[in-house]
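Asker: only the shape, not the letters, is given here:
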């Protein structure tokens, strides 16, 4: 990662037109919030939604990361959305339907022109077939780009595919997105699980996303947060294993050996790097829970 590790296990979409939902978000255990001006807001409600989100940002969301999803710059609202939030307390701007580096560069240039704070980052929605083919150029577009967000619902629609329990219809796109994120030091978030009464399906989707390498999952309902936090966060067993790996490796190095063996498994430097990542994530989550 180019940045210090920040938990993004659960990233909840919140409609900007719903003031009650925005207020409730301040007490939810989500790591991050996507305050939405795009899909979740009707055209005649978009201007009012800007004011709702700005007011919520001013009062703050505590430790929760606040990201504003604007409308595309090619729409009637996009550039005004960006101007409205360029100097707000938002942590990042999420750009929908990114299909080229040019779109990311345009947002970065506009943020600079609008004197946005240097801490404000750009997130990019990856949700079309063309975006998948352009992943490398998008991921390498600009230093302000921090996170790729998979929009699997739009992607399935564009593919003329069907949602399946094992998500075979999007596995290629999911894997390529993780590869692009890791190649360029970005975070990457899995798409949503659409069924609100399907905890088993949500669990399987989270496990699959975690095992593929995603940092967390985007969510559409508060009831999905706890499960995502559990699955995308290190388990006590993983934390103990990471600690034991580091201890065994350090002991081996001090004795003059270049490798170590723990529970019959070879431990090399690459395993130590991953163990340190796990412990850093666990510490970041623990620190957050204490705050």
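Answerer: Sure, I can see it. Keep in mind that this is a model prediction, so the values were computed, not measured. Numbers count the residues shown, from 1 in each chain.
Asker: please make it C-alpha for all contacts and neighbour counts, starting now.
Answerer: Will do.
Asker: quick one, what contacts residue 153?
Answerer: Residue 153 sits next to 127, 191, 192 when contact means Cα atoms under 8 Å, 6 or more residues apart in numbering.
Asker: which of those residues has the largest number of neighbours?
Answerer: For those, the largest neighbour count, defined by other Cα atoms under 10 Å, is 28 neighbours, found at residue 191.
Asker: show me the strands in this protein, by range?
Answerer: For the chain, the strands defined by DSSP state E cover 10-15, 32-36, 65-69, 92-95, 121-126, 145-150, 187-190, 216-219, 260-262, 265-267.
Asker: can you pull up the most central residue in the chain?
Answerer: With distances taken as Cα atoms, centre = their mean, residue 189 lies nearest the centre of the chain, 3.8 Å away.
Asker: hang on, the earlier thing: can you list the strands of the chain in TSV and add distance to residue 226?
Answerer: Shown next, in TSV, are the strands of the chain (distance: least, Cα to Cα, whole Å):
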stretch	distance to residue 226
strand 10-15	8
strand 32-36	13
strand 65-69	17
strand 92-95	23
strand 121-126	24
strand 145-150	20
strand 187-190	16
strand 216-219	11
strand 260-262	32
strand 265-267	33
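Asker: hold the first one in mind and look at this next one:
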């Protein structure tokens, strides 16, 4: 019995993106507050949260925020306006020059659109490390999500559940049963491509119980984290997507038992009466790597 080894650099390769908070880039107070919020990543939003006449100013503020060096270890991204809007190209050019961790692009339908954004980033002098986070929020995107996810410049898929529900003419209901099949399809594409995928936002900021239930659902489905619209949602999200003490302790025992069995030439390993196979060891190593990565981020 052999295992798939995890390198010592596993935690460095695994960047936590449990909580990814949208912050309106036109709001100077919000940008300042974002420096103190314990979100793993910030999306400086130039799209939905910004009025048309405020978009140029918001663009400048987002660029300044990315370049400020005042946000600690938070991953900083900029959500541009849509490719078919009068602001989209200028947003991508400005963001590319600022070289954030990524640009978030709404309503990406095809891999050709990802190619176009990548070319625009290159033309703007963006770092090769500036990635693209396409938002998956239309029926066309769902049909093309495998090719979008496989693009080499795509690091993260972002589910746009509000727009997807609108396009499908389905209500947003407790449990999200109208969307579950589509969420699962995008998850499959992300896992096939080895990419991160983020669950969509929860709209009712005054319903913490409903929010907690949706976080639990997203975590159990396999999402890597959740996009958020309010700072109050950050800490509960971080808790749901962080391994608990019991989970860490169990993972350590699984790995220790497996390594001991391999050293002794045993063919069968059990922990707490349960048979342990390679996949359980891989899961345990991911749990420990995630815990280490979260500690390093903090």
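Answerer: Everything's here; your move. Quick caveat: nothing in here was measured; it's all calculated off a predicted structure.
Asker: now the TM-score, please.
Answerer: After superposition, the two chains reach a TM-score (TM-score structural alignment, normalised by the length of structure 1) of 0.96; 287 aligned residues with a Cα RMSD of 1.2 Å.
Asker: so which of the contacts of residue 153 of structure 1 comes closest to residue 49 of structure 1?
Answerer: Nearest to residue 49 of structure 1 out of the contacts of residue 153 of structure 1 is residue 192 (Cα to Cα; 22.3 Å).
Asker: surely that closest one and residue 221 touch.
Answerer: No - using Cα atoms under 8 Å, residue 192 of structure 1 makes no contact with residue 221, being 9.7 Å away.
Asker: residue boundaries of the helices in structure 2?
Answerer: Counting by DSSP state H, structure 2 has helices at residues 10-13, 28-33, 55-68, 88-98, 111-123, 139-150, 161-168, 180-193, 208-221, 234-240, 245-264, 278-297.
Asker: out of those helices, deepest packed?
Answerer: With neighbours defined as mean count of other Cα atoms under 10 Å, the helices of structure 2 peak in mean count at helix 88-98, which reaches a mean of 22.
Asker: picking up where we left off before, now for the helices of structure 2, which one comes closest to residue 19 of structure 2?
Answerer: Nearest of the helices of structure 2 (Cα to Cα): helix 234-240, 5.8 Å.
Asker: need the contact partners of that closest one.
Answerer: 18-19, 21, 37-39, 212, 215-216, 219, 225-226, 228.
Asker: any chance of those in CSV, plus distance to residue 267 of structure 2?
Answerer: Shown next, in CSV, are these (distance: Cα to Cα, whole Å):
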residue, distance to residue 267 of structure 2
18, 37
19, 41
21, 47
37, 48
38, 45
39, 44
212, 41
215, 38
216, 36
219, 33
225, 36
226, 40
228, 46
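Asker: what's the closest of those residues to residue 102 of structure 2?
Answerer: The nearest member of the contacts of helix 234-240 of structure 2 to residue 102 of structure 2, counting by Cα to Cα, is residue 21 at 13.9 Å.
Asker: neighbours of the closest one, just the number please.
Answerer: With other Cα under 10 Å as criterion, residue 21 of structure 2 counts 26.
Asker: residue in structure 1 paired with it?
Answerer: By TM-score structural alignment, residue 21 of structure 2 lines up with residue 12 in structure 1.
Asker: check residue 100 of structure 2 too.
Answerer: Using TM-score structural alignment, residue 100 of structure 2 pairs with residue 90 in structure 1.
Asker: residue 117 of structure 2 too?
Answerer: In structure 1, the residue matched to residue 117 of structure 2 (TM-score structural alignment) is residue 107.
Asker: now swap in residue 291 of structure 2 and tell me
Answerer: Here residue 291 of structure 2 is matched to residue 282 in structure 1, going by TM-score structural alignment.
Asker: what does residue 231 of structure 2 give?
Answerer: Using TM-score structural alignment, residue 231 of structure 2 pairs with residue 222 in structure 1.
Asker: and that match, how many neighbours?
Answerer: Neighbours around residue 222 of structure 1, by other Cα under 10 Å: 19.
Asker: which residues does it contact?
Answerer: 12, 28.
Asker: same thing but 10 Å
Answerer: Residues near residue 222 of structure 1 by Cα atoms under 10 Å, 6 or more residues apart in numbering: 10, 11, 12, 13, 14, 21, 24, 25, 28, 29, 30, 196.
Asker: hang on, the earlier thing: might one say that the match of residue 117 of structure 2 is in contact with residue 122?
Answerer: Yes - contact criterion Cα atoms under 10 Å: residue 107 of structure 1 and residue 122 qualify, at 7.9 Å.
Asker: which residues do the two both contact?
Answerer: 93, 94, 95, 142, 144, 145.
Asker: sorry, back to before: now render the helices of structure 2 as CSV, adding distance to residue 272 of structure 2.
Answerer: Converted to CSV, the helices of structure 2 look like this (distance: least, Cα to Cα, whole Å):
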stretch, distance to residue 272 of structure 2
helix 10-13, 27
helix 28-33, 46
helix 55-68, 48
helix 88-98, 52
helix 111-123, 47
helix 139-150, 38
helix 161-168, 40
helix 180-193, 30
helix 208-221, 23
helix 234-240, 24
helix 245-264, 9
helix 278-297, 13
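Asker: out of those helices, which gets nearest to residue 47 of structure 2?
Answerer: helix 55-68 (8.0 Å).
Asker: so the closest one corresponds to what in structure 1?
Answerer: Counting by TM-score structural alignment, helix 55-68 of structure 2 corresponds to 46-59 in structure 1.
Asker: so which of the contacts of helix 234-240 of structure 2 is the closest to residue 74 of structure 2?
Answerer: residue 39 (6.9 Å).
Asker: quick one, what contacts that closest one?
Answerer: Contact analysis of residue 39 of structure 2 by Cα under 10 Å, 6+ apart lists 16-21, 73-75, 228, 231, 233-235, 237-238.
Asker: got the contacts of residue 222 of structure 1 as CSV, with distance to residue 73 of structure 1 columns?
Answerer: Converted to CSV, these look like this (distance: Cα to Cα, whole Å):
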residue, distance to residue 73 of structure 1
10, 27
11, 23
12, 23
13, 20
14, 21
21, 26
24, 29
25, 27
28, 31
29, 32
30, 28
196, 31
